[in-house]
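> Return atomic coordinates for the entry below.
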Amino acid sequence: MYDLVIYGASGFTGSRIAHQAVRILGAKVSLALAGRTQAKLEAVKRELCHAFPDLAPALASKVGIIIASTADVDSLAAMAGVGKVVVNAVGPFRMHGEPVVAACAAAGTDYVDVSGEPEFIETMAARYDDAAKASGALIVSACGMDSIPCDMGVVHAAQLAAAEGLVPTAIEAYLSVSTAAVPGVGSVVINAGTWDSLIYSFANVAALRALRRAHPMPRLEFDARRSTSFPRRGKTFTPPADVGAAYAVPFMGADASVVRRSQAARQAAGDKPVRFGVFLTLPSLKALIMYMAWGFVFGIFASFRLGRSFLLRFPFLCSLGKVSRDGPNAVTRAATTLSLNMVTKAVPADAADPASTDAPPVATLHTRIEINDPGYDGTAACVVQCAATMLEERTALPPGGVTTSAAAFAGSKLLDRLADSPITFTRVAATSSS
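I've put the predicted structure just below:
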């Protein structure tokens, strides 16, 4: 029996997860590398021994190799049967993820992944929540850049507010990604696997809408004391000055839907949900125009088969040089940082409803979350820390089911664990009234 099984360990993201697992957990947990090809998995094992020479003897003798494939459900069942926690790094998840979830739900094996695909995430909840609860498997998707910063960022904001006797009612999150210029280094910052997942997510918007009609979430009953104009709903607007950007537009990733599911779980537990919006920031009018033009063309191409084929075949061209099948090099990854500014509106815990004459002022808290190499080592560290939380704090977590990171880990030490990762949570401004 292995503590941790990394499925897809020979892939670009999977190999980074393996490195972060050894960096964070050392030799105190038993580790297995799983995938389709023995030789590639053995190569990753050798890389780990080279990267961590002090642990090389233990890694060489104890790291296991498991041959498994989504095309062979028996191999996945065997893999799930020998692991306490499976980390899934094989995407696009809508094409390859479900058999792994099914195997873990049947075996009672805990599961985390780095998916950022709302259709996959919500489909797994609809199909496997009952089975996971019955077997005791805790299934948590979106444990990487999507959507640990936003989902656990809301938990962090709530903890800061509670320390001051406040209750958060609404949060705006402003996301930016920057890559420092490195002479002689290419512009590629995204691996093609991430690009493929993005294409299929856009292509299957209709399927996601149908899924949500068939499995609607409960209506969220937001705190009556919140500001109805926050978060903003405009297509484009100027963010708060201390965010440091010229424009903000709604972010089309998985974060908003993941946080909404977390808030539904919060409401089911008897607490008021927090209203949430996430936005991509842009530094100039030129950047805004280029982003909107590129997004328009990308959306059209992703909507029909021939266009998708072109996007998949020529990622470097279609991404304006940001994506390649070889992925970004280590220098570019190290120079890339994701910043997430979270602006929280909160009221005193004992505040009256604003309909009364003694309604309280609204307080504003501003925190910033930063992740170095967000797509790869940052994502890998996040998912490993989620897996470590499952291993070390299992009795403090939900007994089973398909859920979100905030719903699973809000009562754990995950936020403290993330401090041992390329991620920081910083208070930017003192509480103010508005």
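
> alpha carbons only for contacts and neighbour counts from here, please
Noted.

> can you give me the helices for the stretch 251-400 of the chain?
In the stretch 251-400 of the chain, the helices defined using DSSP state H, counting those that start in this stretch lie at 255-268, 285-302, 305-313, 315-318, 330-334, 379-392.

> now the second one, how far from the chain's geometric center?
If I follow you right, that is helix 285-302. Using C-alpha atoms, centre = their mean, to the nearest Å, the distance from the centre of helix 285-302 to the centre of the chain it belongs to is 24 Å.

> So which bits of that helix are buried?
Within helix 285-302, the residues that qualify as buried are 288, 298-299, 301-302, counting by 16 or more other C-alpha atoms under 10 Å.

> That one vs helix 305-313, what angle?
Helix 285-302 runs at 120 degrees relative to helix 305-313, counting by axes from the mean of the first three to the mean of the last three C-alpha atoms, to 10 degrees.

> now residue 173, what's its secondary structure?
When classified by DSSP: H, G, I helix; E, B strand; the rest coil, residue 173 comes out as strand.

> again, but for the one 3 residues further on
Put simply, residue 176 is strand when judged by three-state DSSP.

> ok so, going back, go through the helices of the stretch 251-400 of the chain and name the closest to residue 177.
Comparing those by their distance to residue 177 (C-alpha to C-alpha), the top pick is helix 330-334, with 11.5 Å.

> Does that closest one pack against any helices or strands, and if so which?
Here helix 330-334 touches no other helix or strand, going by 3 or more C-alpha pairs under 8 Å, 6 or more residues apart in numbering; DSSP states H and E.

> got the contact list for that helix?
Identification of contacts with helix 330-334 by C-alpha atoms under 8 Å, 6 or more residues apart in numbering yields 179, 182, 185-189, 372-373, 376.

> Can you flag which of those residues belong to strands?
Among the contacts of helix 330-334, the members found in strands (DSSP state E) are 179, 372.

> mind putting the buried residues of helix 285-302 in CSV, distance to residue 129 included?
Output for the buried residues of helix 285-302, formatted as CSV (distance: C-alpha to C-alpha, whole Å):
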residue, distance to residue 129
288, 40
298, 34
299, 32
301, 34
302, 30
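
> how about this one, so we can line them up?
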Amino acid sequence: MSEERYDFVVFGASGFTGQFVVDEVARVIEEEGGNLKMAIAGRSMEKLQKVLKESSQRTGLTLEETPIIICDVSSQESLGEMCKQAKVVLNCVGPYRFYGEQVVKACIENSAHHIDISGEPQYLEKMQLMYSGKAREQDVYVIGACGFDSVPSDLGVAFLTQKFDGDLNSVEFFVTLHPGADGLSGNITTLESALHGFAKAGELKPLRKTLFPTPLPRSQYKIVPKSAGFNKDIDHWCLNFPGSDRAIVNRSVRFDYEVNQKRPFQVGAYIQLPSFIYMMLTVIIGFLVGILAKFSIGRSLILKYPQIFTFGVFKHGGPSKKQIETSSFSITLIGKGWKDKLTDVDAQHDTPPDSKIVVRVSGPEAGYVTTPICMVQCALTLLKEVSKDKMCGGVYTTAAIFRDTSLIDRLNKHNVKYEVITEQGPI
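Okay, here's the model as predicted:
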């Protein structure tokens, strides 16, 4: 890639999440000695100038002279011009179902790496199916889900596998969102992406059948995920986690099996809730929203009145400054398997799992603090540590491409913590 390119181009910088990504890129450039260059991109010069002014006030850094690229996601020509100026495009324009593919295509055609913060399995897996070969030919890396969806869980599972000595049978992880005094809230774009994901859930099965035609070896000691119930491992009520995390971790597991000849294991993902009543209310709300999401008029109604239909969890304008500053998250990951390791990755153990480990990933507010940290550290690690000599271009999950890099150490230094809670021992 040309040295004249900007190291980072933040596309969608004037969006709700994009403005926080701009802040984080600016901080990281300062930490790195000011030797990296950033530009921001979007449709409106006025809005982008406002972003730079407000980001300067938030970060205490002088950003008003940061280069601005005018680019419209509906114009492939303008996308191409933007990508020609970038080493890495940090794509913050969602929902990615509607606006992601054209950016991926432009990046590949113009030799810019692409990172996004999508939590949309249909989009992510479609990009792998359609563009991995083309990205490989151009030595371009396309890495999706580089925010809270799903760096903490995907790299958390990778961290656990590094700490587990033996053969894993399963990893189950439990996501907990910790609200501050003013509660939790999310921006409307996140809700819009989720609604369209619910509406088009039927797309996934045929897509996966094409993308993954060969099933992975299956253990006879199966985990049985409960859609709702009390989990004895963590002594809490849980629901199946509706995010993309399980799908992404499964892609990483498959990559390790097919490329690195590592034994596959089962994955379960749950959201941890404070009480039975809270769990039941969440089930009822989720059921109603899920039904409405199947119809365009229902989706429009939810997006028009998100606070009513989600009981304040999503709202226009996103969370308040106080909500962002006082919220946090944690993910508890429990790995179970065998202390003895079989030499053949396809061979099956004939006794139940006998060994267990518990690790945790924790950090600040998930959507607008942890997500920018993860996205920017992924981009920085990609620039500094990933090359075609180590791994050819293509479409990857974060664990697949960053497993043997310093990314976890970088995240630890930026308050997204990976730690062993219970050392490996008997179940």
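
> List just the nearest of the contacts of helix 330-334 of structure 1 to residue 121 of structure 1.
Of all the contacts of helix 330-334 of structure 1, residue 121 of structure 1 sits closest to residue 376, with 19.9 Å by C-alpha to C-alpha.

> The closest one touches residue 19, doesn't it?
No. Counting by C-alpha atoms under 8 Å, residue 19 is not a contact partner of residue 376 of structure 1; they are 10.7 Å apart.

> Which parts of the stretch 51-200 of structure 2 are helices?
76-83, 96-99, 101-109, 121-137, 151-163, 188-199.

> Report the aligned residue range of structure 1 for the last one.
By that I understand helix 188-199 of structure 2. Mapping helix 188-199 of structure 2 onto structure 1 (TM-score structural alignment) gives residues 192-203.

> roughly how far is that stretch from the heart of the chain?
For stretch 192-203 of structure 1, the distance to the chain centre is 15 Å (C-alpha atoms, centre = their mean).

> do the same with stretch 175-194 of structure 2
What separates the centre of stretch 175-194 of structure 2 from the centre of its chain is 15 Å, taken as C-alpha atoms, centre = their mean.

> What is the equivalent residue in structure 1 for residue 78 of structure 2?
In structure 1, residue 78 of structure 2 lands on residue 75 (TM-score structural alignment).

> how about the nearest residue to that match, chain neighbours excluded?
Excluding its sequence neighbours, the residue lying closest to residue 75 of structure 1 (C-alpha to C-alpha, 6 or more residues apart in numbering) is residue 68, at 4.9 Å.

> Hmm, residue 32 and the one you found touching each other?
No. Assessed by C-alpha under 8 Å, residue 68 of structure 1 is found out of contact with residue 32, at 11.7 Å.

> burial measure for residue 428 of structure 1, as a count.
By other C-alpha atoms under 10 Å, the residues close to residue 428 of structure 1 number 16.

> before we move on, which element is it in?
Assigned by DSSP states H and E, residue 428 of structure 1 belongs to strand 423-433.

> and for that strand, what span of structure 2 is it aligned with?
So strand 423-433 of structure 1 sits over residues 416-426 in structure 2, by TM-score structural alignment.

> in the matching stretch, what's buried?
Of the residues in stretch 416-426 of structure 2, 416-418, 420, 424 count as buried by neighbour count, 16+ other C-alpha under 10 Å.

> what does stretch 227-244 of structure 2 give?
Within stretch 227-244 of structure 2, the residues that count as buried by 16+ other C-alpha under 10 Å are 228, 230-231, 236-241, 243-244.

> do the same with stretch 10-27 of structure 1
For stretch 10-27 of structure 1, the neighbour count (16+ other C-alpha under 10 Å) marks 10-24, 26-27 as buried.

> Let me have the buried residues of stretch 227-244 of structure 2 in JSON lines, extended by distance to residue 251 of structure 2 and secondary structure.
Shown next, in JSON lines, are these (distance: C-alpha to C-alpha, whole Å; DSSP: H, G, I helix; E, B strand; the rest coil):
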{"residue": "228", "distance to residue 251 of structure 2": "24", "secondary structure": "strand"}
{"residue": "230", "distance to residue 251 of structure 2": "28", "secondary structure": "strand"}
{"residue": "231", "distance to residue 251 of structure 2": "25", "secondary structure": "strand"}
{"residue": "236", "distance to residue 251 of structure 2": "28", "secondary structure": "strand"}
{"residue": "237", "distance to residue 251 of structure 2": "27", "secondary structure": "strand"}
{"residue": "238", "distance to residue 251 of structure 2": "24", "secondary structure": "strand"}
{"residue": "239", "distance to residue 251 of structure 2": "22", "secondary structure": "strand"}
{"residue": "240", "distance to residue 251 of structure 2": "18", "secondary structure": "strand"}
{"residue": "241", "distance to residue 251 of structure 2": "17", "secondary structure": "coil"}
{"residue": "243", "distance to residue 251 of structure 2": "14", "secondary structure": "coil"}
{"residue": "244", "distance to residue 251 of structure 2": "11", "secondary structure": "coil"}
